[in-house]
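# Sequence first, then the predicted structure, then my questions.
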Amino acid sequence: MKNKYVDFISDEHFLKCVENLHTSYVRAKANITKRKFYSNKIDSIKLIFDSRFNKIDEESIIETEILRQIDKSINNSIGTFHEQILGGINGFEIGMNSGFDIKAKDDTLFADIKNKHNTMNSSSAESLFQKLARYADTYKDAKCYWVQILAKSSFNEKWTGDINGKEYSHSRVYKISGDQFYAIVANKETAFFDMYNALPNAISDFMEALKKKKSTTENSALSEIKKETNSSGRSIIDQITFENYSYYLGLDEL
């Protein structure tokens, strides 16, 4: 029977990867209580400018700010989504905290997956190169990759260069864009595009099935803040400012 989504992993596995990422989103949203929202001081001056200059109501501005905080915790989960998709391809497996993200079961490929090209500083890059070089030295037939899912171009090349003042190169250590890596692992040139193209249908199917289950817990930060405004009579932004900066001169009058 022909797969509905992509031809390099099963529909069941594809939907399971979508489900796992949805769980990460739900967990991230449920963690945004008012206390969590305030853990880093809110720039209420910026909120005022955003609201007035962009002509957005205060409640929508706060929802946007909450989503921005959630986004920080979701980025790692997006990388995990790609690991799980690729790890479901025949002949490959995910690392499960083994020091690599993806490997070929016959030890001919090891990879560390980053969702974006700019997520590492020089020390992290140096550590990653050294780790990949160790895999290449241990497994003489292995090609080892630093995978950049969202890269600035499409490429597959030797990773060489100066990192922290040291020159690094290895005959079997590479850096590679997401599309090229998907093509290698799935043995299909358009594998990344196929995955991208299938996502809307897979997500729709998953969300439709989810409707039959109990509803999930959303973040409580905005509802907690709105509850306070009901008794204080302040606007939402004034309430946030008061609760974050009531010790500032004059702000206790809000």
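Okay, I see it.

# Please count neighbours and contacts with C-alpha atoms only from this point.
Will do.

# Show me the helices in the stretch 101-250 of the chain, by range?
All helices of the stretch 101-250 of the chain, identified by DSSP state H, counting those that start in this stretch, fall at 122-138, 178-186, 191-210, 221-232, 236-245.

# what's the closest of those to N31?
N31 lies closest, by Cα to Cα, to one member of those: helix 221-232, at 9.1 Å.

# now the nearest residue to D162 once chain neighbours are set aside: how far from A125?
Spatial nearest neighbour of D162, chain neighbours left out: Y168 (6.1 Å); criterion: Cα to Cα, 6 or more residues apart in numbering. Applying Cα to Cα, to the nearest Å, the value for Y168 to A125 is 11 Å.

# adding another structure so you can compare the two:
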Amino acid sequence: MKTFLPWIEDEALVSAVEHLVKKALGAKADAEANFGKNVIDPFSALFELSGFEIDVPTWIKSETARQAQKTLQNHIGDFHQRILGAVSGWEDMKTGSVIDLVNHERKIIVELKNKHNTISGGRLADVYKTFEDLVMPKSSHYKGYTSYYVAIIPKTKRRYDKTFTPSDKTKGSKCSENELIREIDGASFYQLVTGQKYALKELYLALPKVIAQITGKTLSDSDRQGLIGFFDEAFS
């Protein structure tokens, strides 16, 4: 059944959202339970109190939220992998695999990250080399496949689908252009997977409804509009 979105079954969408909601609740509980077990930077706390004009209880609340947010963000990429892997023709290769997603019919393999800065610049060459070892050798199962390095949240709003040529510090130059080794932004990749130009925004707009179904909590109209503004700032 497809009540929320035309390109993914409700069961798969709800399951992915429910998994992430549980991770969020767990991150919050862990941050509160373990606050202070990691060494607190007292200098940072001092200058934040002074510069942000807040008191200690407010700082503790903010720091706890920051720690929980950091944990949650580690799971956002996994959420997108679950969503995209549930689209017809696509397969989620799960955590620990060399690649994240594959579509054998369209001959595509994917390395997916949530943000453009998830991997440091020096390690991007390693991603390139992994792709090269998968799509170029005649003996490889993925010989001739097109490989994509996906950053769901790009560095700029501009959409792109281009050859992936990160700097290789071992060679002192950029990796060679190869039409089978590409990089793409999140909105464009969602379009590539689903065939829907605005699939990523469709997902974002559907999520509050799914979350409300799972948790019973609904967003106010003002919060909903504010969040849509954040999305448009990132992807317009």
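Thanks, I have the structure now. Everything numeric here is computed off the predicted structure, so don't read it as measured data.

# before we move on, the earlier item: how about the contacts made by the residue nearest to D162 of the first structure?
By Cα atoms under 8 Å, 6 or more residues apart in numbering, Y168 of the first structure lies in contact with 129, 159-162.

# what residue of the second structure matches up with K140 of the first structure?
Matched to the second structure by TM-score structural alignment, K140 of the first structure sits across from K143.

# looking at it, that match is touching L134, isn't it?
Yes - counting by Cα atoms under 8 Å, K143 of the second structure touches L134, with 6.5 Å between them.

# ok, F110 of the first structure to S124 of the first structure distance?
18 Å.

# In the second structure, where's the longest helix?
helix 56-85 (DSSP state H).

# quick one: the next helix or strand after it to the first structure mean distance?
Next helix or strand after helix 56-85 of the second structure toward the C-terminus (DSSP states H and E): strand 91-92. Compared with the first structure after fitting, strand 91-92 of the second structure deviates on average by 0.8 Å (mean Cα distance after the TM-score superposition for the first structure).

# how much space is there between the residue of the second structure positioned farthest from its centre and I8 of the second structure?
Distance from the C-alpha centroid of the second structure, by Cα atoms, centre = their mean, peaks at S50 (34.3 Å). Between S50 of the second structure and I8 of the second structure the computed distance is 49 Å (Cα to Cα).

# got it, and A65 of the second structure?
32 Å.

# These two: which has the busier surroundings?
The residue with more neighbours, out of A65 of the second structure and I8, is I8; 20 against 16, by other Cα atoms under 10 Å.

# and the residue nearest to that one when sequence neighbours are not counted, how many neighbours?
Excluding the flanking residues, the one nearest I8 of the second structure by Cα to Cα, 6+ apart is V87, at 5.5 Å. Each residue near V87 of the second structure was counted by other Cα under 10 Å, and the total is 17.

# Equivalent analysis for K166 of the first structure, please.
The burial count for K166 of the first structure: 8, using other Cα under 10 Å.

# element containing S50 of the second structure, please.
Using DSSP H and E, S50 of the second structure falls in helix 42-52.

# now D232 of the second structure
In this structure, D232 of the second structure is located in helix 221-235 according to DSSP H and E.

# by how many degrees do that helix and helix 199-215 diverge?
Per axes from the mean of the first three to the mean of the last three Cα atoms, to 10 degrees, the angle that helix 221-235 of the second structure makes with helix 199-215 is 150 degrees.

# Noted, bye for now.
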